[in-house]
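In: Generate coordinates for the sequence data below:
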Amino acid sequence: MDLHPDRGSSSLVLERATTDIASFRSRVPEAALDDLRRRLALVRWPDAETLPGWAQGVPLVRARRLVDYWLRDYDWRRGERVLNAFPQYRTSIDGLGIHFLHVRSRHADALPIIITHGWPGSVFELVKLVRPLVDPTSFDGRPSQAFHVVMPSLPGFGFSDIPSTSGWGVERTAGAWQELMRRLGYRRYVAAGGDFGSAVTHALAALRSPALVGMHTSFPTCLFDPPAIAPYTPEEADALAQLAAYRASDSAHAFQMTTRPQTVGYGLEDSPVGLGTWIYEKLAAWTDSPHDPDAVLGRNSVLDNITLYWLTGTATSSARFFWEDPTWPVPRLQLPVGVTAFPADIVTTPKVWAERTYPQLTHFSRAPEGGHFPAWEVPLVLAQELRATFEPLR
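Out: Here you go, the predicted model:
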């Protein structure tokens, strides 16, 4: 499966996928990296913010530091090797090429799991989780806790195709994931995800396929339509305050991409600095850190994720995923569900909300650390949560 530059742009064109499952490796042409470096060198900076800290967005000094490292020290080829260390594939489902990692455990009785990333993440967000799941004995686990892991790139993200028509939202994606697991030969499996990955996982569960026997989420879709009943518990009051703060000062990106994804895309596709700071702000706000995502994710890992968006030209198409689903469904699910609440997430899920939302809530836990990107921030914690959630289903 080959990549080549799109004439007239810096993005890449993927070889057309078929219904066969074709092996894939990232081999970005050097010309695309040269173009990125040229654009980084020609950045025109705004003036500095007029308030200290992050109140007006990414501070100029932090943006300069990120871009200087991106231009002078960052090596995409290293990031590419991180991704290419795992078996990757592309296959056409419902007319769209879907990219995914598929890593089978050496343990014969491993449980298949499909895990979905969100925005502004990618499969780079999930790769630290792979080895603890497929090889639990190397990470304080037992052979009986092993998983076969499937990690797809959402439509319009990473190395999945960009939809050319509307309609590729959460529910259609869930249908594609169901077909993907069938195509891989899995007749019994579980699912997990956070952010948009949670919405897709809920939609997959709502299809009520007998093959899907359980799910886990770190970000229940009910958080944006909370089942709060006054008088509120202290946990609920905290969560409602977090939700109000998000809506008041941290949700402009979602409103813009939900209403005008095409317009915001022009700046993001034309300027790597614009794209990088657009993503970096959310990594800073939503990780379990004092607005220092480099400290918990690693600067190279942060730039792997950002650079993937840039090289694949998926800033606009990923924004359209918001437009497709301005509100997330909260289906009444009839299967076992596990929920883990992470303390630095956008909203920390109260246990009572999980109990009201999921009739078959079989596992609930409050993690000691971690934010909106647990697979990226605290992969061993999330791996343990997935083991605990799905232990009874093996």
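In: C-alpha from now on. contacts and neighbour counts both.
Out: Fine.
In: which helices and strands sit right next to the biggest strand by length in the chain?
Out: Longest strand in the chain, counting residues (DSSP state E): strand 96-103. Here strand 96-103 is seen to pack against strand 88-93, strand 147-152 when contacts are counted using 3 or more CA pairs under 8 Å, 6 or more residues apart in numbering; DSSP states H and E.
In: just checking, next helix/strand downstream of it?
Out: Counting by DSSP states H and E, the next helix or strand C-terminal to strand 96-103 is strand 111-116.
In: circling back: between strand 111-116 and the longest strand of the chain, find me the angle.
Out: 130 degrees (axes from the mean of the first three to the mean of the last three CA atoms, to 10 degrees).
In: neighbouring contacts of strand 96-103?
Out: Applying CA atoms under 8 Å, 6 or more residues apart in numbering, the contact partners of strand 96-103 are 16-18, 86-92, 130, 134, 148-155, 158-163.
In: to compare against the first, here's another:
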Amino acid sequence: MTATQYEEKEAVTTYSMHVSAKYLELTKKKLELTRLPREVELPEQRTWEQGTPKSALEPLLDFWLDGYDWRAAEAKFNLDLPQYRTTITTPSTSSLPTPQILRIHFVHKRSKHENAIPLLFCHTWPSSFIEVQRVIDALTDPHSLPSFGDGAQQAFHVIAPSIPGFGFSDASMSEDFGLNGTAEVFDGLMARLGYDRYVAHGTGCICRALALQHPEHCLAVHTANPSFTEPAFKRGPLAYMKYRIAKMTKAKIPLLSFGYVPTELQASRERQASEVGQESLYSSRPLGPTLHRLYSLRPQTLAFSLCDSPVGLLATLLDVIHTRAPSHSPLTSRSRSPFLSPVELEMRDDEHEHPERDRIHSGSTEYPFSPRQSEIDAHNYTWSPTEVLNFTMLQWLPGPEAALRWLRRAHLESTDTQWSRHCSIPLGISSFHARNSSRTTPLMWGSSSWDISWVKRHQRPSHIPAWEAPDLVVLDLRECFGTFLSHGKLTNLPSAAS
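Out: The predicted structure is shown next:
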């Protein structure tokens, strides 16, 4: 390879989303040819029991055909998110003996603040890089959302890549490509951008793969709504003993609670009791993780349907989002779905004629943060039709088959025995109120596999926190990593980018 060819391969180029009109027309034709299934009538409180109901999907199909504007969404993302692409070479695997050169798409916004530290923002299935849209400005500029305490003025250089096969990143053709391969790609991207040391945030398992494989680069992790397994004596004797003591005292004695809280332990007992004698698939535990596993079991079979049917893909996304929506104790008048109907959309658009409602007030100063702050402040976030379809399009455009293969491999890797080994990288956790169930994983169960150094529990429900609760995520990221800095858990940060 000549020097010029090498420079071209290593180049970072700007990128703008632009989907061909021909592909958009094909999507419309497929929507017009949709045949919806017949379904049995169920009581309102059981509407979602068998999956996405026609009553939720059909209005969105009509809106997709007659009211949805991808070009407007595309222009908005291009305006809000500075996007780039570069090539990263992945190592050979057992199923693909030659290295691959993948074009990786990513968002990169540098902060103007001297104390900014590099933050690798990792999405997971079925989300995409657009998840960072609502937090990127406040993360790069602390003055856009005031706070106090540790990290109040902490700023970040934000890097949000698309997992290979998602969004506008090339898919790997190796069946072995999953969490570990993604961690290699993302770490290589950070090195390409000049960030030798960084911190990471994500709601999936990519951050753990980064921390296990590259502890000299990924210095700390913040996650939201993690799922842990119950401590076992063989895996971590100390963590096991702390859990048993906290359980015995019901976490009501501060010195003997070891980070556990009574509600988590109570929920744990309820879950165990309810699952006795039941098949795990139909147990009363939250469906979110169960659906992820179900979709990962036979990715190729599922891909034939979802790669050909945009409505099938929409139904899948609706189901995943809704599994975390409250049904047992609705906090709004919409008990059936966390999605706004087109009629409610018109009502919301009317409200937005008053932009003064969409700001966070602090004394006499106004801080613009989100175009839908009134809904973000509500206890239960609701999705507009446009938002649901934007997330669906980011799965539909590249085709969902690579993402499903990735999900299968990610599940296999995260259940390997080596995955649960202890990681010394400090972990911060933001826990959001569990939806559709009071049964949550006790956060300190993770102490057998992580150095849990910061925890904050929120009552607001959220499945994709950076989208549904961006204000809390921003403040938590500042406080978490600010605390790590002040306690000496992060060294040699910030790291300057070239």
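In: re earlier: superposed on the second structure, what's the mean shift for the longest strand of the first structure?
Out: Taken against the second structure, strand 96-103 of the first structure registers an average deviation of 1.0 Å after superposition, with mean CA distance after the TM-score superposition for the first structure.
In: so that strand aligns onto which residues of the second structure?
Out: Per the alignment by TM-score structural alignment, strand 96-103 of the first structure matches residues 102-109 in the second structure.
In: next one: stretch 373-383 of the first structure
Out: Using TM-score structural alignment, stretch 373-383 of the first structure lines up with residues 464-474 of the second structure.
In: Now do the buried residues in the matching stretch.
Out: 464-474 (16 or more other CA atoms under 10 Å).
In: Which one of the residues you listed is nearest to Asp350 of the second structure?
Out: Nearest to Asp350 of the second structure among those, counting by CA to CA, is Glu468 at 21.1 Å.
In: one step back: now do the match of stretch 373-383 of the first structure: distance to the chain's middle.
Out: Relative to its chain's centre, stretch 464-474 of the second structure lies at 10 Å (CA atoms, centre = their mean, to the nearest Å).
In: And stretch 168-186 of the second structure, by the same measure?
Out: 17 Å.
In: That stretch corresponds to what range in the first structure?
Out: The aligned range for stretch 168-186 of the second structure is 159-177, by TM-score structural alignment.
In: What is the end-to-end distance of the matching stretch?
Out: For stretch 159-177 of the first structure, the first-to-last residue distance is 16 Å (CA to CA, to the nearest Å).
In: and Val158 of the second structure, what pairs with it in the first structure?
Out: That one, Val158 of the second structure, aligns with Val149 by TM-score structural alignment.
In: shouldn't its match be in contact with Pro132?
Out: No. Between Val149 of the first structure and Pro132 there is no contact under CA atoms under 8 Å: 10.5 Å.
In: so Ala211 of the second structure sits right up against Cys218, yeah?
Out: Yes. Counting by CA under 8 Å, Cys218 is a contact partner of Ala211 of the second structure at 5.6 Å.
In: so how many other residues sit close to Arg106 of the first structure?
Out: 13 (other CA atoms under 10 Å).
In: for it, what are its contacts?
Out: 134-135 are the contacts of Arg106 of the first structure under CA under 8 Å, 6+ apart.
In: give me that answer again for 10 Å
Out: 134-135, 143, 146-148 (CA atoms under 10 Å, 6 or more residues apart in numbering).
In: Of those, which ones are shared with the second structure?
Out: Retained in the second structure (both residues aligned by TM-score structural alignment, their matches' CA atoms under 10 Å) from these: 134-135, 146-148.
In: The equivalent of Trp450 of the second structure over in the first structure - how many residues pack around it?
Out: Using TM-score structural alignment, the partner of Trp450 of the second structure in the first structure is Tyr358. Per other CA under 10 Å, the neighbour tally for Tyr358 of the first structure reads 21.
In: Let me see the contact set for the corresponding residue of the first structure for Leu314 of the second structure.
Out: In the first structure, the residue matched to Leu314 of the second structure (TM-score structural alignment) is Gly276. The contact partners of Gly276 of the first structure, by CA under 10 Å, 6+ apart, come to 63, 66-67, 70, 268, 302-303, 305-307, 309-310.
In: Ok, Gln83 of the second structure next?
Out: 13-17, 77, 105-109, 159-161.
In: Show me which of these are buried.
Out: Among the contacts of Gln83 of the second structure, those buried by neighbour count (16+ other CA under 10 Å) are 15, 77, 105-109, 159-161.
In: Check those and tell me the two furthest apart.
Out: Pairwise over these, using CA to CA, the maximum falls at Phe77 and Ile159, 15.2 Å.
In: Stretch 57-68 of the first structure maps to which residues in the second structure?
Out: Going by TM-score structural alignment, stretch 57-68 of the first structure sits over residues 51-62 in the second structure.
In: Can you check which of the helices and strands packed on strand 96-103 of the first structure gets nearest to Val58 of the first structure?
Out: Across those, closest to Val58 of the first structure is strand 147-152 (CA to CA), at 30.1 Å.
In: average gap between the closest one and the second structure?
Out: Its matched residues in the second structure lie on average 0.6 Å from strand 147-152 of the first structure after superposition (mean CA distance after the TM-score superposition for the first structure).
In: That strand - contacts with which helices or strands?
Out: If contacts are counted by 3 or more CA pairs under 10 Å, 6 or more residues apart in numbering; DSSP states H and E, strand 147-152 of the first structure sits against strand 88-93, strand 96-103, strand 111-116, helix 130-134, helix 170-183, strand 189-193.
In: Spatially nearest residue to Trp70 of the first structure, not counting backbone neighbours?
Out: With CA to CA, 6 or more residues apart in numbering as the criterion, Trp70 of the first structure has its nearest non-adjacent residue at 7.1 Å, and that residue is Leu303.
In: With that, I have no additional questions.
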